[in-house]
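*Asks:* coordinates for the following, if possible.
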Amino acid sequence: MVTIHDVADAAGVSISTVSRVMNQSPSVSKKTQKRVLEVIRKLGYVPNAAASKAAHKHNKYIGVLFPDISNQVFGRILQGINSVLAPLGYNIIICETNGELDKEIHFLNILKEKQVEGYIMASVTIPQDHLMWIHKNRRPLVYVCQDLPKFDLKVPASSVNMDNKQAICDMVHFLYHMGHHDIAFIGGPLSDPSAGKCRYDGYMKGMKECRLQIRQDIISFQEAFGIHDGYQGMHEIYEHAMLLPTSVLCACDNMAVGAIDFMYDNSIQVPRQVSVTGVDDSSLAACIRPSLTTIRHATNDSGVKAAQLLLEYIANPDFAGTAFKTPYQLLRRQSVRQLMDGSK
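*Replies:* Next up, the predicted model:
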């Protein structure tokens, strides 16, 4: 069994530093935090209390509920989850929910009957139906890629997610410093509090901080986050815009691919005429041409952290839970053009 001493030795830090990293202390530098988290992931370390309790279980199951199991983002998260739970003898039961509330509640109940010890879940929204179910059934749950909403009753739940608002704000600043002033936005449904509303809020925040004009004719919201939705969003902007934007910030990579597809069909050159950015760093992002400038997040480490938080709950029912913010990285590729002096 890997101990905290093993992690400290491998990372070249003290045991107290490892403890501070796992407790998200701001006193640890980002460089040290990254090194320690990488060692934790590689060694598959979990806190002793959780590991000890897990070791004495016979039938150990964890439910994982994702809206789309073909999505590479969830694949990366699942690898991280498995790297922590598999060495402890846990069996992972994976359910595909399509982001539908009825299916999510159905699978939660089915998994409860199978006596799973906890859940890790990605959900389009987190309605009160979820939180009431968790409160009633007292099954620990960790959300990934979504933020916990405020809820009056105490629930054994945590979240692992990037700061979507700040990440998109950073992308606006990046485009601005590349000379872009007319920045369009193609977003998903605002009913999705994380990938929908927070990313739109980040766009608005960035535009205001850069003192750029917010043009409603180059903002489009779609019902989902697919390639077709990005195509439709770019079509709407093309039809309604009084002046074509110099860049389009899309709420995810799939939408960005759809936007690029529309522009190809209409002889608009990317990035010479219009630059495009996405979010996720999906497998498509590096493969398409031009390769897509995007934001990488939800890596293996996100799954590792989600599994570790779940084990904390299993070991200690009084664990208070947390909203853990994962790091993200802006990746500049071919789809963004540098404009000289802000001109087209």
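*Asks:* can we go C-alpha only for contacts and neighbour counts from here?
*Replies:* Fine.
*Asks:* residue contacts, the nearest residue to Asn98 once chain neighbours are set aside?
*Replies:* Spatially, and ignoring its direct neighbours in sequence, Asn98 is nearest to Pro67 (4.1 Å; C-alpha to C-alpha, 6 or more residues apart in numbering). Contacts for Pro67 (C-alpha atoms under 8 Å, 6 or more residues apart in numbering) come out as 96-100, 122-124.
*Asks:* please pick the buried ones from these.
*Replies:* Among these, those scoring as buried are 96-97, 99, 122-124 (criterion: 16 or more other C-alpha atoms under 10 Å).
*Asks:* packing partners for the host helix or strand of Ala167?
*Replies:* Element membership for Ala167 (DSSP states H and E) is helix 164-177. Counting contacts by 3 or more C-alpha pairs under 8 Å, 6 or more residues apart in numbering; DSSP states H and E, helix 164-177 is packed against helix 199-209, strand 247-250.
*Asks:* could you say what helices and strands the host helix or strand of Thr32 packs with?
*Replies:* Counting by DSSP H and E, the element that carries Thr32 is helix 30-43. Here helix 30-43 touches helix 4-11, helix 15-22, helix 72-85, helix 300-315, going by 3+ C-alpha pairs under 8 Å, 6+ apart.
*Asks:* and for comparison, fold this next one:
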Amino acid sequence: MVTIDDVAKRAGLSKSTVSRVINDYPHVSIKKKEKVFEAMKELGYVPNSSARSLRNKKTQMIAVLVPRIMNPFFGQLAESMEIQAAKHGYQLLICQTMYSKETELKHLELLKMRQVDGMILTSIENEWDVVKEYLSYGPMILCNEFEEEATIPTVKFDQIHGGYVATKHLIRQGHKKIAYCTGGQKSNVGQHRRRGFNLALQEYHLSFDERYGFYDAFSIEDGIRIFKHIHQMPDPPTAVFTGSDEVAAGIITGAKEYGVSVPEALAVIGFDNQVITKLMDPKISTVEQPIPFLAKRAVEVMVDRISHKGNDQEVYEYPLELIIRESTVSPIRAVE
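*Replies:* Model (predicted):
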């Protein structure tokens, strides 16, 4: 039988420190807690007596899993959630997954060990069958990202509509050769945006050239890389739909470096309506995601679930709005 002494030895900490972590004593560093939880997981140690005592104890802490806090969308989402959580008497623990399945599972252990009262997932790296095993340890909700098979509340935007209105705007500006950029093909958020993109093309009887598909695009640097690729193409697209304002800013930055005019030679549309859209020259057309609203609703749903209120499978979906600026409107093209 695995004992607390075994856990202490594996973690390289004292028995008293392990005991304080298990019993949720304050003033224990996050690093030490992580070592203890990792050792417990590796050894399969479950402190039954402490788990019983902690089961009905509230930590007033909510964990929020984000893939990358440096992404302006997730940074603003986390900050907005923290403000809302404080109004309900909760603190937020921000956990970065860095798009890693292993790291995501490590953070899910916080729920299992009763270190948080609930967990908000803004992305999912593992399959739902893996994630749902943690539901027995506490409430979870999805925010932004969604999963068709999920049996937990979901708070999200209508990404199909967002992809549709952005693409339709480019088409009505006279573009027929439109590139598509996304952060990944696995995300349901990305897949729904692509569905909206395709719907707009179909409505105007246009086909998509797979040469214009760009994936794993998350940052300004990725946008610059994508522009350089487009610039070298013998038959380049005349417009680009991007999955983030960062990528759109990178494409415009690359275009400036090579003396390519935006939007006259290449129209660019972003997604999110971050501050950077108004700082770029030209200012970036984008699809606005009202992040504070999304954060407020997600925290409200999470607090309800902690109090055993609400429907486990409720889906809250909200519309998106197209913001038209200089990066897509050219005087030499057709105007809506």
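*Asks:* just give the TM-score of the two.
*Replies:* Superposed pair, TM-score by TM-score structural alignment, normalised by the length of structure 2: 0.75. Supporting alignment: 280 aligned residues with a C-alpha RMSD of 2.5 Å.
*Asks:* ok so, going back, report all helices and strands that whichever helix or strand comes after the helix holding Thr32 of structure 1 contacts.
*Replies:* Counting by DSSP H and E, the next helix or strand C-terminal to helix 30-43 of structure 1 is helix 48-55. Applying 3+ C-alpha pairs under 8 Å, 6+ apart, we find helix 48-55 of structure 1 packed against helix 300-315.
*Asks:* over to the closest residue to Ile92 of structure 1 other than its chain neighbours. Which of the three states is it?
*Replies:* In space, and not counting its chain neighbours, Ile92 of structure 1 is closest to Ile62: 5.0 Å by C-alpha to C-alpha, 6+ apart. At Ile62 of structure 1 the chain is in strand, as set by DSSP: H, G, I helix; E, B strand; the rest coil.
*Asks:* and the helix holding Ala167 of structure 1, what's buried?
*Replies:* 164-176.
*Asks:* where in structure 2 does it fall?
*Replies:* Mapped onto structure 2 using TM-score structural alignment, helix 164-177 of structure 1 spans residues 159-172.
*Asks:* contact partners of the matching stretch?
*Replies:* With C-alpha under 8 Å, 6+ apart as the criterion, stretch 159-172 of structure 2 contacts 178, 189-190, 192-201, 204, 239, 241, 267, 269, 286-287, 319-322, 328, 334-336.
*Asks:* distance from that stretch to structure 1 after superposition?
*Replies:* Aligned to structure 1 and superposed, stretch 159-172 of structure 2 gives a mean residue distance of 1.3 Å (mean C-alpha distance after the TM-score superposition for structure 1).
*Asks:* can you give me the offset of stretch 164-182 of structure 1 from its chain's centre?
*Replies:* Taking C-alpha atoms, centre = their mean, to the nearest Å, one finds stretch 164-182 of structure 1 lying 19 Å from the centre of the chain it belongs to.
*Asks:* again, but for stretch 70-81 of structure 1
*Replies:* 11 Å.
*Asks:* out of the buried residues of helix 164-177 of structure 1, who's nearest Phe319 of structure 1?
*Replies:* Using C-alpha to C-alpha, Asn164 is the member of the buried residues of helix 164-177 of structure 1 that lies nearest Phe319 of structure 1, at 25.8 Å.
*Asks:* quickly note the distance from the closest one to Glu100 of structure 1.
*Replies:* From Asn164 of structure 1 across to Glu100 of structure 1, the span is 22 Å (C-alpha to C-alpha, to the nearest Å).
*Asks:* over to Gln338 of structure 1?
*Replies:* Gln338 of structure 1 is 41 Å from Glu100 of structure 1, by C-alpha to C-alpha.
*Asks:* kindly report the same for Arg337 of structure 1.
*Replies:* For Arg337 of structure 1, the distance to Glu100 of structure 1 - C-alpha to C-alpha - is 39 Å.
*Asks:* Phe151 of structure 1: neighbour count?
*Replies:* 11 (other C-alpha atoms under 10 Å).
*Asks:* now Leu54 of structure 2: how far from Ser307 of structure 2?
*Replies:* 16 Å.
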